[in-house]
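J.: dropping a prediction and its sequence here:
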Amino acid sequence: MGRYILGLEGSANKIGVAVVTDEGKILSNVRETYVPPAGHGFLPKQTALHHQKKVVPLVTRALKESDVRPRDLHCIGYTMGPGMGAPLRSVAVAARTLSLLWQVPLVPVNHCVAHIEMGRLVTGSQNPVVLYVSGGNTQVIAYAHKRYRIFGETIDIAVGNCLDRFARVVGLPNNPSPGYNIEQAAKRNGVDHRKMMELPYVVKGMDVSFSGLLSFIETEARKALKDGSFTVEDLCFSLQETVFAMLVEVTERAMAHCGQSDVLVVGGVGCNVRLQEMIQEMATERGGRAFCTDERFCIDNGAMIAWTALLMQRSGRGAIPVERAMCTQRYRTDDVLVDWRDD
């Protein structure tokens, strides 16, 4: 009989629970999202309360869908960090409780590394340069010498945070997500006659910066919408084209530096079809391949935590005593020893 791993993810506004086999088959992958009122972001306390309410029903549902019993579990993986403190603690407490209740080993997982390993699993990409883009993280990553090395990153806010905050300015709703609604607005009725607002383009070597760009477009958007010089659709299109061009530029530079032709896009913003198109065009021009996934695996989910927990267990250093099972808001991608890879 194969081994089954339960994964719990809850670093931001989504709580996910999944059951995965040791062969990488995803038997269940359920998720709930905390959606704040329009015009507001998700706050730690309210998000944590949402996770606390949803975690038990999700665990029950994940086990039922996978037809797996607690005694069949090989280990339980949970998100150690990075992320928002209160939501992380809520899910860590749930994971510790289940570990004690069922006498199942507990494995703390780095959220960022889990995104990468999930992407590698579902796309079959072996050793790509990784563009990791989400609400809380923006990094260009490549594997070398047992670490996922960060070649470039945001020096202020993440690209997803930039998109989310802009969506509030132009009155787009949070359901299903601000970034998704920006994407839909940008391509509404076609883009042939869309007006492009010139925005700050801030690339500093291998790093990017979005805070100044956000401040600029927030100010200009209010003026433009008031005088009618730009529509909401124009502004969404302009923002996407600019920030994605920045990301593609630093990703291509990392690929050239590493001598790689393949690129993998992970993280919630990686669902954006326009970003995928731009990355695909760049990779094709370089004679390489772009690997992208859909919202099932780009967006935070329990399967990525379960799969990475298994990889850590296989390496012989995954499980820890429950009393040492903590979480942290700051947990760098390159802090993790990736000793399950030998390439």
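T.: Sure thing, it's come through. Quantities reported herein were computed from a predicted structural model and do not represent experimental measurements.
J.: hey, let's count contacts and neighbours off CA atoms from now on
T.: Fine.
J.: who's sitting farthest from the centroid in this structure?
T.: Asp227 (36.8 Å; Cα atoms, centre = their mean).
J.: which residues sit in contact with it?
T.: Listed by Cα atoms under 8 Å, 6 or more residues apart in numbering, Asp227 has no contact partners.
J.: swap in the one 4 residues further on?
T.: Contacts of Thr231 were listed using Cα under 8 Å, 6+ apart, and they are 224-225.
J.: mind checking the SS state of Met326?
T.: coil (DSSP: H, G, I helix; E, B strand; the rest coil).
J.: ok, and here's another one to check against it:
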Amino acid sequence: MGFEGSANKLGIGIVKEDGTILSNIRHTYITPPGEGFLPKDTAKHHRSFIIQLVQKSLKESNLTPKDIDCLAYTKGPGMGPPLRSVAVVVRMLSQLWSKPIVAVNHCIAHIEMGRLITGAVDPTVLYVSGGNTQVISYSLKKYRIFGETIDIAVGNCLDRFARVISIPNDPSPGYNIEQLAKKGKQFIELPYVTKGMDVSFSGILSAVESIAKNGFKYDSTDSSKVCTMEDLCYSLQETVFSMLVETAERAMAHCGQTEVLAVGGVGCNERLQRMINEMVEQRNGKSFAIDERYCIDNGAMIAWAGYLIFKNGETTPLSETSTTQRFRTDQVDVTWRD
């Protein structure tokens, strides 16, 4: 049984050792338009719903606590208070049910869930979410980071712009920007910042915020040059996704790989998926993507990653079931891959 609560998504999932997903329930903390989610309020949301989700997950899978072999939880990275709230519940259930615990890296869980669902064997991974942006490839028992954001994550960039233009957070800010972008007709040139294998999104965020707050006038020297909200969403998406695909292609070439796998909440974006697919086809490769059930933070991915660790006889002692806001992808020994 997997427990995910690193941000505003609370998820409980149950998987079998063959990868069959028996349950994957999620409840999202949604704030009003123009507002983000604070750690303390997100933690309160998780505490309010987690027991209900555990019970619902057991009922949906037609299991009892006796059928559960292990409890896996997100150790990090993520927001401190929500992570701790979920970890406390896992420690409680471990003692009530007499079950071992496995601490899981959130980023690794996204990768392994992507590999499980798509069948990708050895892909270059583009991990894009609200809190993380990394280009990753496996080598010598580690998931190596070949490139990453040097300031804010791409999902955070989209979320913060959504707050500026006050679009709804339901079902998610990024999804609503994607729908607006489909109606955009005019491309506005925005800062495009790649530094070697790394990317930067703070400059482009400042630029689009300035345009939006200035009545959607995109040229300070010519007040007649005006765009729409849809144009700006379209231009923002095209620019940040181009930066991501560029760095992913360089990592792919460097590692000699033919597969690309997009994971994380932003990986659900259909435009990003098409851009990746176009790039990979030019290299005679194959791209893989998953839908919102498994792309967005969920409990099943934590359960599956926990199983991969657990099957090698590794567990986390109760005294070491801590959480951390900073837990690098390349800090984990990947013992389950050749």
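T.: Ah, there it is. Values in this document were obtained by computation on a predicted structure and should not be read as measured data.
J.: quick one, what contacts the counterpart of Tyr143 of structure 2 in structure 1?
T.: Here Tyr143 of structure 2 is matched to Tyr148 in structure 1, going by TM-score structural alignment. Residues near Tyr148 of structure 1 by Cα under 8 Å, 6+ apart: 113, 141-142, 333-334, 336, 338.
J.: likewise for Ala303 of structure 2?
T.: Applying Cα under 8 Å, 6+ apart, the residues contacting Ala303 of structure 2 are 1-3, 13-15, 71-73.
J.: narrow the contacts of Tyr148 of structure 1 to just the buried residues.
T.: Among the contacts of Tyr148 of structure 1, the ones that count as buried by 16 or more other Cα atoms under 10 Å are 113, 141-142, 333-334, 336, 338.
J.: what are the ranges of the strands in the stretch 51-200 of structure 1?
T.: Secondary structure of the stretch 51-200 of structure 1 (DSSP state E, counting those that start in this stretch): strands at 73-81, 106-110, 129-133, 138-144, 147-153.
J.: now the contacts of Tyr148 of structure 1 in CSV, with distance to Cys298 of structure 1?
T.: Below are those laid out as CSV (distance: Cα to Cα, whole Å):
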residue, distance to Cys298 of structure 1
Val113, 13
Ile141, 16
Ala142, 18
Thr333, 17
Asp334, 20
Val336, 21
Val338, 21
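J.: now the top helix by length along structure 1 on structure 2. Mean distance?
T.: Assignment by DSSP state H gives helix 232-258 as the longest helix of structure 1. Taken over the aligned residues, the distance from helix 232-258 of structure 1 to structure 2 averages 0.2 Å (mean Cα distance after the TM-score superposition for structure 1).
J.: quick one: that helix to strand 147-153, angle?
T.: 130 degrees (axes from the mean of the first three to the mean of the last three Cα atoms, to 10 degrees).
J.: what range in structure 2 matches the helix or strand that helix 232-258 of structure 1 is followed by?
T.: Downstream of helix 232-258 of structure 1, the next assigned helix or strand under DSSP states H and E is strand 262-266. Mapped onto structure 2 using TM-score structural alignment, strand 262-266 of structure 1 spans residues 259-263.
J.: which residues belonging to that stretch are considered buried?
T.: 259-263.
J.: do the same with stretch 283-302 of structure 2
T.: 286-290, 292, 294-302.
J.: in helices, which of the residues you listed fall?
T.: Those of the buried residues of stretch 283-302 of structure 2 lying in helices (DSSP H): 292, 294-295, 299-302.
J.: gap between the one residue sitting closest to the centre of structure 1 and Asp227 of structure 1?
T.: In structure 1, the residue lying closest to the centroid (Cα atoms, centre = their mean) is Gly267, at 2.7 Å. Going from Gly267 of structure 1 to Asp227 of structure 1 by Cα to Cα, to the nearest Å gives 36 Å.
J.: which one among the contacts of Tyr148 of structure 1 gets closest to Glu183 of structure 1?
T.: Ile141 (24.8 Å; Cα to Cα).
J.: quick one: contacts for the closest one?
T.: 129-132, 148-152.
J.: what does Asn175 of structure 1 give?
T.: So Asn175 of structure 1 contacts Val35 (Cα under 8 Å, 6+ apart).
J.: and for Ala109 of structure 2?
T.: Listed by Cα under 8 Å, 6+ apart, the contact set of Ala109 of structure 2 reads 301-302, 304-305.
J.: return the closest of these with respect to Pro82 of structure 2.
T.: Ile302 (15.4 Å).
J.: helices of the stretch 51-200 of structure 2, start to end?
T.: 80-97, 106-118, 154-164, 173-181 (DSSP state H, counting those that start in this stretch).
J.: of those, which is nearest Gln325 of structure 2?
T.: Closest among the helices of the stretch 51-200 of structure 2, once you apply Cα to Cα, is helix 80-97, at 5.6 Å.
J.: check the fit of the closest one onto structure 1 and give the mean distance.
T.: Helix 80-97 of structure 2 sits 0.4 Å off on average (mean Cα distance after the TM-score superposition for structure 1).
J.: corresponding residues in structure 1 for that helix?
T.: Residue span in structure 1 matched to helix 80-97 of structure 2, by TM-score structural alignment: 85-102.
J.: likewise for stretch 120-131 of structure 2?
T.: Counting by TM-score structural alignment, stretch 120-131 of structure 2 sits on residues 125-136 of structure 1.
J.: aligned to Pro171 of structure 2, what sits in structure 1?
T.: Under TM-score structural alignment, Pro171 of structure 2 pairs with Pro176 in structure 1.
J.: just give the nearest non-adjacent residue to its match, would you?
T.: Leaving aside its chain neighbours, Pro176 of structure 1 sits nearest to Val35 (7.6 Å; criterion: Cα to Cα, 6 or more residues apart in numbering).
J.: would you mind measuring from the aligned partner of that neighbour in structure 2 to Thr74 of structure 2?
T.: With TM-score structural alignment as the criterion, Val35 of structure 1 lines up with Ile30 in structure 2. As judged by Cα to Cα, Ile30 of structure 2 and Thr74 of structure 2 stand 21 Å apart.
J.: much appreciated, bye for now.
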